[in-house]
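>>> Here is my input; please provide its structure:
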Amino acid sequence: MNEAPKNENTANETPLEDAPTHEALWEVNAMAAAMHARPLGDLPATISGLSIDTRTLSPGDAFFAIQGDRFDGHDFLTAATKAGAALHVVSEQKLPALGRVQSPLLVVDDVLKAMSRLAEAARARSKATIVAVTGSVGKTTTKEALRHGLSAEGSVHASAASFNNHWGVPLSLARLPRDARFAIFEIGMNHPGEIRPLVKLVRPHMAIITLIAAAHLGHFRDLDEIAEAKAEIFEGLVADGTAILNADDPRCGPLATMARKAGVTGIRTFGETVGADYRLLSFEPAGDGAVMEAVIDGETVRVELASRGRHMAQNILAVLGAASLAGADVHRVAAALKDWRAVKGRGGRDRLPMPAGGHIELIDESYNANPASMRAALDVLATTQPGEGGRRIAVLGDMLELGDSARDLHAGLIEPIEAAGADIVFLAGEEMKALDDVLESRVKREWHENPGELLDSLLKTIRTGDVVMIKASKSIGFSPLVDKLLALYPPTAATTDAPGTPAGDAQSPAPSPADDIDPAGAAT
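Predicted coordinates:
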């Protein structure tokens, strides 16, 4: 089996990433020097990309044999060679067992550490304007919107999917092309101290904190402690760098104070709050999407969006503010966002044709969930009008890592469920029993022990005109529910809301627990 290392606590995903646009990403001599590597064999002059997964390795890539919790990349060197790897980066300690490998090698003390050294070299040679994004919600969505919007102004490199942890950030940075104009990196955590070393690698010109919310609350005392962990991102800002904070977040003030303590003098804010530097003027649903107007540096900017979720406005304000600070034409960036779509599992929408005619509307929020992202997803459900005879159906699974607050936070979803006008609620997971209890006699609902049982009942229930929104923490396993619906009722090209990012050249292990969750279902 030709799999790369995976973390046992996470599920697989197919990430999206910008495909290589240059024949040579690295000259091998420079790469070896940066990694302190010992060359063995007939090495090529250049490599075209970096991979840690043989399943999606492209010919000409360098394969990094990373040691994971469950898999060791050194076990897949033969598969990497067959896939066209130009060379392998391997550990000195593993070398005695690699006698049969005839491919060119770069031998290093530790493969992950060597990749981090290569990331440092990539940062040192880059002249790109670099943005780092963190936050409990909205991070992946903001990163992807930045990628799409800034592409109207020049070449953009961005981390794939939610590659935001101790291997994802170095890999993404090491893949940074020399001549990219912009680079966007997502940085995540679920424990204190995890952002600090990553942001010091990236050294961004701007650091966005989208929002502080109850993601991974089980690992923290309270939201203030989460804010302190997120504020580590300020420590890596370059001199004269800028912190971009959510003015509508109650912890905006404390975050600004922490930024100043870290030596940050440039602080900008976004939101609806009077006095925000990048301020939302209006947000109105329009057709299948929405139209928003904002004031960015004294100019009114109009943005047409494919999503109806009001939470998207916060993300887009941060995008426009960062674009302005980067010297981009904000109106061109705003125009480009008209074509941007949420990606699979993070708010992607499909119209699924039904056998009897008509369709159902599927809102895929299956990638992850916390209380803030649940509320945002239910708001999207509320603003989506069912077809004739249709109903609003919420399919919800457990929100994990909430600690002692789990029961109350699950039960607290009754308010946004009722506000969304949900006609039927399907629930799965032990934690969702708390919500099942409070929904009794108030909203038609079904609780199931697992997603498989839920799916059987859901398939018997749905009918033409329904709007179905699916959301849960990633490891609950709700993405197969979406896949099953798509397989049973395949959407045509005209009825699907396709991802707004290009397919990538590399599939890697799913993000580690150093994740946060965004309102579109993304990991942080």
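>>> drop to CA atoms for contacts and neighbour counts, all remaining ones
Noted.
>>> who's in contact with the nearest residue to residue 246 once chain neighbours are set aside?
Distances taken as CA to CA, 6 or more residues apart in numbering place residue 270 nearest to residue 246, at 5.1 Å, with adjacent residues excluded. Residue 270 is in contact with 244-248, 276-280, 314, 317-318, 321, counting by CA atoms under 8 Å, 6 or more residues apart in numbering.
>>> go again using 6 Å as the cut-off
Residues near residue 270 by CA atoms under 6 Å, 6 or more residues apart in numbering: 246, 247, 276, 277, 278, 279, 317.
>>> Among those residues, which lie within strands?
If you go by DSSP state E, the contacts of residue 270 have 246, 278, 279 in strands.
>>> wait, the last one sits on residue 293?
No: the pair residue 279 and residue 293 fails to qualify as a contact (CA atoms under 6 Å) at a distance of 8.8 Å.
>>> For these two, work out which one has more neighbours and name it.
residue 279 (26 against 18; other CA atoms under 10 Å).
>>> State the distance from the more buried one to residue 321.
From residue 279 across to residue 321, the span is 9 Å (CA to CA, to the nearest Å).
>>> Repeat that for residue 408.
36 Å.
>>> go on, residue 33?
From residue 33 over to residue 321 (counting by CA to CA), the distance is 38 Å.
>>> more crowded one of the two?
More crowded of residue 33 and residue 321, by other CA under 10 Å: residue 321, with 23 against 14.
>>> Please give the structure of this sequence too, so both can be compared:
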Amino acid sequence: MKAITVSDILIATKGTLIRGNKTQRITDVCIDSKSIPSEATLFIPLKGERVDAHKFIDNAIENGAIGCIVSDLLKVPENVQIVIEVADTKKALQDIGAYYRKTRDIKLVGVTGSVGKTTTRELTAAALMAIGRENVYQTLGNRNSQTGVPLTLCDIADEKLGVIELGISEEGEMDILTEMAELDAAIITVIGVAHIQQLKSQENICREKMAITKGLKADGCILINGDDQFQRDYRSKLNHKSYLYGTAEDCDFRATDIKQQADGMSFNFHAEGKVYEAYIPIMGMHNVVNATAALGAACVLGVDVNEAIKSIADFKGVKMRQQILEKNGFTVIDDSYNANPDSMKAGLKVLADYELKTCGRKIALLADMKELGDDEVHYHEEIGGFAAGMPIDMLLTVGTLAESIGKICRTKNKSIITIHFDDNAQASEYLNTKLKAGDILYVKGSRSMALDEVVKALK
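Below you'll find the model as predicted:
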């Protein structure tokens, strides 16, 4: 964060200065009392359903914070130098993020969607870094929420281009995020069924994701997935300039001649009437589509296409998102960060298309997919049917819901060996005794299933 003053904070939040000097410089805002980044930090305690962080103000001050923004003055210790009172601390954080964003001369791309947000964000950042790594900002970690986005915005310094991730799980949430961000361009990845429990239908999910345009600047643009019919159907309702990306013939940014290589994907990238040879060092047709979005964003922001293509060729991938790990003679595709039906199908396709170096086996370890609402069993059975059509050797499952994946697969394709485990410990023990040199193991499940524990336990 470039330094602003207490006076700026008061303007942004419409808060009341209870204690302190309006000219005091502030270099950080923070919501974690244990991680105070600098002496000129304001701690903002949030009130959650279970915990009111006002009780951690003492800790924040002990750890170096200069002051706090609060909604409960009774919980403020006497030794706090700066105290600002507001009605709602979460809203104050968002107001600061929005205010600070207006002070930054940066062109921002926002990425949202049901599947592939983080990988697309990282690919987009890689493409933009053709102008120099030091000139590009991107969301750190998974800070894509109502509290994460304002913290992300406050991290921007003097970068020229940036990409941020916007995640939603409830109606109206995107309005808050996008209006803070004031985007120059937006990317929608795929409209799937993630968070369908809260949003009820894919049509509703599409509408909420498309609300990202509410925060687009008047001359901004949106890149929508031309391979996604939900987005195509919604396109006529958009007021901003829109581009299609993907593999369909009418896409403005298109991938053709897609080939899976030993360690990545090669393809031809079509843009503005020209064709370019491109390569990404990650697997999967879906990631090629993500790459066309990233390169498309680079194009609309004026980045040289050839340089952007060179830049994404050095992409390192994202931890626990189809991360390829070489173990003791066998290979693991660690895709354990999270899961929904669309991403699980895409991952199984990557496993199916993977070229074995020796005569090993293709093995999938799948766990429950959460937040799928009343149709959760149906979605797991659907994965079972999909897996049955894949050229894999074994399907291992963990979790009550995932058990139905194996049952359906076994019913439809008896040549695939299916085994169910009660927990990750059982799965780890089995794999450590059965995996052989040349095997490839694909690992996928919702975050709460913690399949990364299995990956770490593999010897």
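>>> How close are the two chains, by TM-score?
Scored against TM-score structural alignment, normalised by the length of structure 2, the superposed chains reach a TM-score of 0.91; 452 aligned residues with a CA RMSD of 2.3 Å.
>>> ok, the aligned partner of residue 428 of structure 1 in structure 2 - contacts?
With TM-score structural alignment as the criterion, residue 428 of structure 1 lines up with residue 398 in structure 2. Each residue near residue 398 of structure 2 by CA under 6 Å, 6+ apart is listed here: 367, 421, 422, 423.
>>> what's around the last one, how many residues?
Residue crowding around residue 423 of structure 2 was assessed by other CA under 10 Å; the count is 16.
>>> If we ignore the residues flanking it in sequence, what's nearest it?
Nearest non-adjacent residue to residue 423 of structure 2, counting by CA to CA, 6+ apart: residue 398, 5.9 Å away.
>>> Over to the second one?
On the basis of CA to CA, 6+ apart, the spatially nearest residue to residue 421 of structure 2 that is not a chain neighbour turns out to be residue 398, at 5.1 Å.
>>> Repeat that for residue 118 of structure 2.
Residue 118 of structure 2 sits nearest to residue 165 (CA to CA, 6+ apart), 7.0 Å away.
>>> For burial, what's the neighbour tally of the one you found?
28.
>>> Tell me the counterpart of residue 268 of structure 2 in structure 1.
With TM-score structural alignment as the criterion, the equivalent of residue 268 of structure 2 in structure 1 is residue 293.
>>> I'd say that match and residue 284 touch.
No: Residue 293 of structure 1 is beyond contact range of residue 284, at 9.2 Å (criterion: CA under 6 Å).
>>> And stretch 244-263 of structure 2, end to end?
Its start and end residues considered, stretch 244-263 of structure 2 measures 28 Å (CA to CA).
>>> List just the nearest of the ones in strands among the contacts of residue 270 of structure 1 to residue 201 of structure 1.
Proximity of those to residue 201 of structure 1 (CA to CA) peaks at residue 246, which lies at 24.3 Å.
>>> what do we get in structure 2 for that closest one?
Using TM-score structural alignment, the partner of residue 246 of structure 1 in structure 2 is residue 225.
>>> what about that match, how many neighbours?
Residues lying near residue 225 of structure 2 (other CA under 10 Å) number 28.
>>> and what of residue 82 of structure 1?
Applying other CA under 10 Å, we find 12 other residues in the vicinity of residue 82 of structure 1.
>>> residue in structure 1 matching the residue nearest to residue 118 of structure 2?
Here residue 165 of structure 2 is matched to residue 186 in structure 1, going by TM-score structural alignment.
>>> if I pick its match, what's in contact with it?
Applying CA under 6 Å, 6+ apart, we find residue 186 of structure 1 in contact with 132, 133, 164.
>>> What are the boundaries of the strands in the stretch 251-400 of structure 1?
266-271, 278-286, 289-296, 299-305, 348-353, 359-365, 392-397 (DSSP state E, counting those that start in this stretch).
>>> Now tabulate these in a markdown table and tack on distance to residue 440 of structure 1.
Shown next, in a markdown table, are these (distance: least, CA to CA, whole Å):
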| stretch | distance to residue 440 of structure 1 |
| --- | --- |
| strand 266-271 | 37 |
| strand 278-286 | 32 |
| strand 289-296 | 33 |
| strand 299-305 | 37 |
| strand 348-353 | 29 |
| strand 359-365 | 25 |
| strand 392-397 | 15 |
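>>> Among the ones you listed, single out whichever gets nearest to residue 338 of structure 1.
strand 299-305 (5.1 Å).
>>> Now that closest one: buried residues?
Within strand 299-305 of structure 1, the residues that count as buried by 16 or more other CA atoms under 10 Å are 301, 302, 303, 304, 305.
>>> Check which helices and strands it is in contact with.
Secondary-structure packing of strand 299-305 of structure 1 (3 or more CA pairs under 6 Å, 6 or more residues apart in numbering; DSSP states H and E): strand 289-296.
>>> and the strand it packs on, how far from the chain's centre?
Centroid displacement of strand 289-296 of structure 1 relative to its chain, using CA atoms, centre = their mean, to the nearest Å, is 23 Å.
>>> now stretch 217-231 of structure 1
Here the centre of stretch 217-231 of structure 1 is set off from its chain's centre by 20 Å, with CA atoms, centre = their mean.
>>> Give me the buried positions along that stretch.
217, 218, 220, 223, 225, 226, 227, 228, 229, 230, 231.
>>> Would you point out which residue in structure 2 pairs with the fourth one in the alignment?
Put plainly, it is residue 223 of structure 1. In structure 2, residue 223 of structure 1 lines up with residue 202, judged by TM-score structural alignment.
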